[in-house]
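K.L.:
pasting the sequence and the predicted coordinates here, then a few questions.
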Amino acid sequence: MPPGGVASLGRGTPRRGDSRLAGHDLRTPTRRSHDTSTRPFGGNLFKMCDPFWMLLAMERLGHDYIVWDKAGEIEFVAPGRETVHAEFVFDDALRAEAVAATEGGDKFLRWYENDITTADGTVIARVRKQLYIRRKRRDR
């Protein structure tokens, strides 16, 4: 589980041995984690997704790359009253795209997207994160 208290929002589902995948659950809202209409706070939904794209990119690209969160946004699609889940996949194609785009030392800005869903697949929110990726200079 990543540091920084992310686990306090729900149960993470690490995929041991596969650095391309991550998942995270936000359990049914408690008295302190929902708004007056008994839906999860939007901030909690965004926070449950916040670190994963950057962490997956850092793991997949390795120490030769600088990876930062640059921007993020969330679109609320439907109310959620139950445990919700988000999956993140930084596959070989995404890695190859970042490596090719930064080969000459250029920065690479890309939006990564995922849905937050209920157990039956209902989308309650869409999250987008923009990452800044650059290959580290070799002369330093």
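P.N.:
It's in. Numbers count the residues shown, from 1 in each chain.

K.L.:
going forward, measure contacts between C-alpha atoms and count neighbours the same way
P.N.:
Noted.

K.L.:
can you map out the helices along the protein?
P.N.:
In the chain, the helices defined using DSSP state H lie at 42-49, 52-61, 92-102.

K.L.:
could I get these as CSV with distance to Lys136?
P.N.:
Below are those laid out as CSV (distance: least, C-alpha to C-alpha, whole Å):
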stretch, distance to Lys136
helix 42-49, 26
helix 52-61, 11
helix 92-102, 9
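
K.L.:
return the most buried member of the ones you listed.
P.N.:
helix 52-61 (a mean of 20; mean count of other C-alpha atoms under 10 Å).

K.L.:
packing partners for that one?
P.N.:
When contacts are defined as 3 or more C-alpha pairs under 8 Å, 6 or more residues apart in numbering; DSSP states H and E, helix 52-61 packs onto strand 21-26, strand 65-76, helix 92-102, strand 123-135.

K.L.:
nearest residue to the middle of the protein?
P.N.:
Phe52 (3.4 Å; C-alpha atoms, centre = their mean).

K.L.:
that one reaches Ala22, doesn't it?
P.N.:
Yes: counting by C-alpha atoms under 8 Å, Phe52 touches Ala22, with 7.1 Å between them.

K.L.:
got another, please set it beside the one above:
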Amino acid sequence: MSDSPTGVDRDPEPRPLREDPPAESRRTRLWRLGFNLLPAYRGTGARVEHIAGDWRYVRVRVPLNWRTRNGVGTIFGGSIYGAIDPVYMTMLQRILGDGFTIWDKSAALEFIEPGREALYAEFDLPNAETEAIRETLGPGESTDREYLVSLVDDEGEVHAACEKTLYVRRDE
């Protein structure tokens, strides 16, 4: 991370969007539809565009339109955060299953460049990450996990970066 007050790197490296994301399944297509119809998520103006069949990859799009535009004509920070807020928690819940409790604990959002066009966030959870959680937590034990997600434009230029801390507990 960096020495910024939020702990988020002020100048993360540009990240072009994946051209060939992992395939969706019928089930994750239904989850994507449900996510986008959920009133709390729909209100952000964002849309989940893709959920991999194994839940290890998710892509979200935040368009610049009448629902997401702020008073100065750029994407509203609340729409940016609302778009990314539930994603890592949901991914971990789906991958780890019912034997774990997962909660958002904290977040630090750094606005780097105003969003004057659609922004995208890509979430990745490698197999090694979830296996480490399974192997290190015994019944009743918990840990905090940190994840960084950047919001980028079509060219991969970073406009915002968010560090999320999630609480993970193995149920007894």
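P.N.:
Everything's here; your move. What you see is a predicted model, and the numbers here were worked out from it, not measured in a lab.

K.L.:
sorry, back to before: wait, which of the helices of structure 1 is closest to Gly17 of structure 1?
P.N.:
With C-alpha to C-alpha as the criterion, Gly17 of structure 1 lies closest to helix 52-61 of the helices of structure 1, at 11.8 Å.

K.L.:
what's the closest of the helices and strands packed on helix 52-61 of structure 1 to Arg39 of structure 1?
P.N.:
Arg39 of structure 1 lies closest, by C-alpha to C-alpha, to one member of these: strand 123-135, at 10.6 Å.

K.L.:
what's the angle from the closest one to helix 92-102?
P.N.:
Between strand 123-135 of structure 1 and helix 92-102, the angle comes out at 40 degrees (axes from the mean of the first three to the mean of the last three C-alpha atoms, to 10 degrees).

K.L.:
tell me the residue in structure 1 aligned with Ile133 of structure 2.
P.N.:
Ile133 of structure 2 maps onto Ala98 in structure 1, with residues paired by TM-score structural alignment.

K.L.:
what residues are up against Leu96 of structure 2?
P.N.:
Going by C-alpha atoms under 8 Å, 6 or more residues apart in numbering, Leu96 of structure 2 touches 130, 134.

K.L.:
residue in structure 1 paired with it?
P.N.:
When structure 1 is aligned by TM-score structural alignment, Leu96 of structure 2 is paired with Leu61.

K.L.:
what does Ala161 of structure 2 give?
P.N.:
In structure 1, Ala161 of structure 2 lands on Arg126 (TM-score structural alignment).

K.L.:
now for the residue nearest to its match when sequence neighbours are not counted, how many residues are close by?
P.N.:
Distances taken as C-alpha to C-alpha, 6 or more residues apart in numbering place Asp115 nearest to Arg126 of structure 1, at 4.5 Å, with adjacent residues excluded. A count of neighbours around Asp115 of structure 1, defined by other C-alpha atoms under 10 Å, yields 21.

K.L.:
same check on His85 of structure 1?
P.N.:
So His85 of structure 1, with other C-alpha under 10 Å, has 25 neighbours.

K.L.:
counterpart of the residue nearest to the centre of structure 1 in structure 2?
P.N.:
Alignment note: Phe52 of structure 1 maps to Val87 in structure 2; criterion TM-score structural alignment.

K.L.:
if anything else comes up later, I'll come back, but that's it for now.
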